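J.: Sequence plus the predicted model coming up.
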Amino acid sequence: MKQRLVFPRQKLDLICVSKPVRCSGQESCSNWRAISHSQVLLPCFLLFTFLLSPIAASAADITQQLHRPLNSSVGRQLRDEADSLLSIGEQQYASGYADKTIASCLRALELYHLIGDLKAQGLTYNLLAKAYVQLGSLKEVEDSLRRGLAIARDTQDFQAQIFVLNNIGTLLLQQGESAAAGKTVVDALTIAQGVKNIEGEGLSLSNLGLVAARLGDYNKAIKLDENALIFRRQTGDAIGEANTLNNLGDAYLASGNYQDTIGTYGAAMQIAKTNRDRTNELRAIDGLVKAHSAIGRYERAFDLLEQRLTLSKELQNLPEELKSFESYAQLYEQQGNYLTARNFYERAIILARTLEDSKQEGQLQDHLTKMLQRR
């Protein structure tokens, strides 16, 4: 089974701009000892919301969103076929079949173009972007997002503009273009403030916090994330709140404020657990493990890792199980227990091989070799 790029934590899912959105832009996921700032923050730049949970639409939902009466029976037939293809694409995406999703979307786009329905094309480009994210095709992700943004501007759909701009900003941040990402998200925030879109303000502020953290300005990141939390709580967006709390925890961790780090990640973990938001729950656990191990609370760190591994197995999520083994290996290595660390590195390598993730397998093997040479 081949591991697919998931944002993002990190799955890199994109916001569905067709309905009220609950997630966050590049909100995202989250080695040890006195960890470097880049090591603390890097995982955050791999998810579109991260955090961004996929929003599935039923066939009925899509029909309601897209249906417009047409005089031509041929037009109605084309619309019905296009609506059906988009609904099938949503189901294929939810089932993890990105290739099939893309095929359905491309055919739907042809039909929507024929009948001149711009809004439907925008919805389809949004789903296309999410599918390309699953495949790690970043060039196609950006193309789909920018086409969707052009349509949102043509139709003066301000909510769509806000969330597509945030997704583009997330993509730019993941590609290391922090300045361009910040400018793009500021544009989104300006629109959100202009139309008083509270949800968009919270999302944009949270993403600007990520940009500030990426640039190493952790005090600014903390202030932006704290402001973002005000808006997210106003809308009752629990998943968005958990994601922003995780972002805030990352900033506290990078600045060495372990007391606030632990409290913030703990709040994120509780909210995520209550809402069965497994992505943010796992991310919060990762942050807590790093914080507790950094100040020598190894027993608590191991308790958290046990929770992480149990959750990964319950979800039958092999990539997350692999990450749990790797975290165990790193913590035992940090304590000088090289024999047990080797055991966990080897278990992680076996899983990487099962997932056909040669890059991860190579990195794990390299870590193991270097550890054994230091013994």
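T.: Arrived safely, thanks for sending.

J.: use CA for all of it now, contacts and neighbours both
T.: Will do.

J.: neighbours around the residue nearest to residue 271 when sequence neighbours are not counted, how many?
T.: Among residues not flanking residue 271 along the chain, residue 242 sits closest, at 6.1 Å (Cα to Cα, 6 or more residues apart in numbering). By other Cα atoms under 10 Å, 34 other residues sit near residue 242.

J.: so residue 242, which of the three states?
T.: helix (DSSP: H, G, I helix; E, B strand; the rest coil).

J.: State whether it and residue 280 are indeed in contact, as I suppose.
T.: Yes - contact status for residue 242 versus residue 280: in contact at 6.5 Å, counting by Cα atoms under 8 Å.

J.: second one coming, line it up with the first:
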Amino acid sequence: MKLQKIGLSALISILAALTVGEFRFIPNSQFKIINSQALAQTQAQRKAEADRLLDQGIEQYQISQFQAALQSWQQALIIYREIKDRQREGWVLGNLGIAYGKLGHYAKPIEYQQQSLAIAREIKDRQSEGKALGNLGIAYYSLGDYAKAIEYQQQLLAITREIKDRQSEGATLGNLGIAYLSLGDYAKAIKYAQQQLAIAREIKNRQSEGAALENLGIAYDFLGDYAKAIEYAQQQLAIAREIKNRQSEGGALGSLASAYRNLGDYAKAIEYAQQQLAIAPEIKGRHNSITALGNLGIAYLFLGDDAKAIEYAQQQLAIAREIKDRQSEGGALGSLGIAYLFLGDYAKAIEYAQQQLAIAREIKDRQSEGGALG
């Protein structure tokens, strides 16, 4: 999500030169001219202050001071509305929506992005309209409303093609691919990821190329074509290491661990999961640790090492609960249930499966619900 940023103009110095002399009346026309000049100076001062607050908020956001960024942007918003700067008002509204999302709010990001979108359309700013549509798509995706996420991303895709922004077009195709992955429509996910891959290679964007390869690998893994999943994950891994993108490297290692686990090659699955776990502390966020621990737990489970499987699943469960990742929490509970089932401890197996079932129904994960019932 990109933040709107502008350069700050130098602050206007208002130094009134005072003259000593006799008092005299100023004709009305001259008075009006002086008054409009003073008003222009005040407007310029107010705009400079709002611009300063806008940039200050961006700096605060970039160092994860989201609450402070909100305060800066709220002050900037008041001034932009006061001086009727509609474009910057729209920018700030968009930024506020992004910051509220980072603070865990769900309704507010949509509310602010809708306001930003309305202004962009009113002033016919297609670029800002595109940003608002993209942010709305991301907000609805976070809420699990994949249909609405796709609707907004499709509108954004039309704009990126209209203004011939190939980089944004590629990113939007990637987002559509991810949304269709989440819906379980793997054919469409592959179609959009292939289009993203073609653009990334055309414009030589290695990061976007890696993202497209990741989506393709995941889609083929879900389809059960593990050879293709491994092929794409290996290409992604090579690019991630070349451009030193540790996040993408972790994702590729996780995909390889998952594919080899599904193939029944548990030794290789453990090898890749251990590599993923080793680099997880270098990556922001704990999701790579959760994925690696999950893959390790399942691999040891199928190797018959129930003690190790339980150890890794317990670590996965602790992190999932710490970061409030309900899906991963359910997955860890499922692994624990299966491990205790293999151990013959049916009371514990039922206890964990019941907890997994409750989460699956809460987050409407039908696949996990079926697994827990089984």
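T.: Yes, it's here. No experiment lies behind these values; they were computed from the predicted model shown.

J.: Please state their TM-score.
T.: Put the two chains on top of each other and the TM-score (TM-score structural alignment, normalised by the length of structure 2) is 0.74; 315 aligned residues with a Cα RMSD of 2.9 Å.

J.: on that earlier part again, now for residue 242 and residue 280 of structure 1: what residues contact both?
T.: When contacts are counted by Cα atoms under 8 Å, 6 or more residues apart in numbering, residue 242 of structure 1 and residue 280 have 268, 269, 272 as shared neighbours.

J.: nearest to residue 136 of structure 1, of the residues you listed?
T.: Of all those, residue 136 of structure 1 sits closest to residue 272, with 26.1 Å by Cα to Cα.

J.: Can I get the shared contacts of residue 242 and residue 280 of structure 1 in TSV including distance to residue 233 of structure 1, secondary structure and neighbour count?
T.: Shown next, in TSV, are these (distance: Cα to Cα, whole Å; DSSP: H, G, I helix; E, B strand; the rest coil; neighbours: other Cα atoms under 10 Å):
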residue	distance to residue 233 of structure 1	secondary structure	neighbour count
268	13	helix	27
269	16	helix	27
272	14	helix	24
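
J.: Can you tell me what the residue nearest to residue 271 of structure 1 aligns to in structure 2?
T.: Using TM-score structural alignment as the criterion, residue 242 of structure 1 maps onto residue 210 of structure 2.

J.: Look up how far residue 230 of structure 2 lies from its match.
T.: As for residue 210 of structure 2, its distance to residue 230 of structure 2 is 14 Å (criterion: Cα to Cα, to the nearest Å).

J.: what does residue 63 of structure 2 give?
T.: Taking Cα to Cα, one finds residue 63 of structure 2 at 36 Å from residue 230 of structure 2.

J.: between these two, which one's more packed in?
T.: Higher neighbour count among residue 63 of structure 2 and residue 230: residue 230, with 23 against 9, using other Cα under 10 Å.

J.: quick one: the more buried one and residue 257 touch, right?
T.: No - Residue 230 of structure 2 is beyond contact range of residue 257, at 9.2 Å (criterion: Cα under 8 Å).

J.: what residue of structure 2 matches up with residue 183 of structure 1?
T.: Using TM-score structural alignment, residue 183 of structure 1 lines up with residue 151 in structure 2.

J.: Then residue 38 of structure 1?
T.: That one, residue 38 of structure 1, aligns with nothing by TM-score structural alignment.

J.: Now for residue 291 of structure 2: which residues touch it?
T.: Residue 291 of structure 2 sits next to 254, 316 when contact means Cα under 8 Å, 6+ apart.

J.: Now do the helix or strand it falls within: distance to the chain's middle.
T.: Here residue 291 of structure 2 sits within helix 287-302, counting by DSSP states H and E. With Cα atoms, centre = their mean, to the nearest Å as the basis, helix 287-302 of structure 2 stands 24 Å off its chain's centre.

J.: Which other helices and strands does the next helix-or-strand element following it contact?
T.: Downstream of helix 287-302 of structure 2, the next assigned helix or strand under DSSP H and E is helix 306-322. If you count contacts as 3 or more Cα pairs under 8 Å, 6 or more residues apart in numbering; DSSP states H and E, helix 306-322 of structure 2 packs onto helix 287-302, helix 326-343.

J.: now those helices in CSV, with distance to residue 159 of structure 2?
T.: Shown next, in CSV, are these (distance: least, Cα to Cα, whole Å):
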stretch, distance to residue 159 of structure 2
helix 287-302, 33
helix 326-343, 34
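
J.: Could you say which of the ones you listed is packed most deeply?
T.: Highest mean neighbour count of these: helix 287-302, a mean of 25 (counted as mean count of other Cα atoms under 10 Å).
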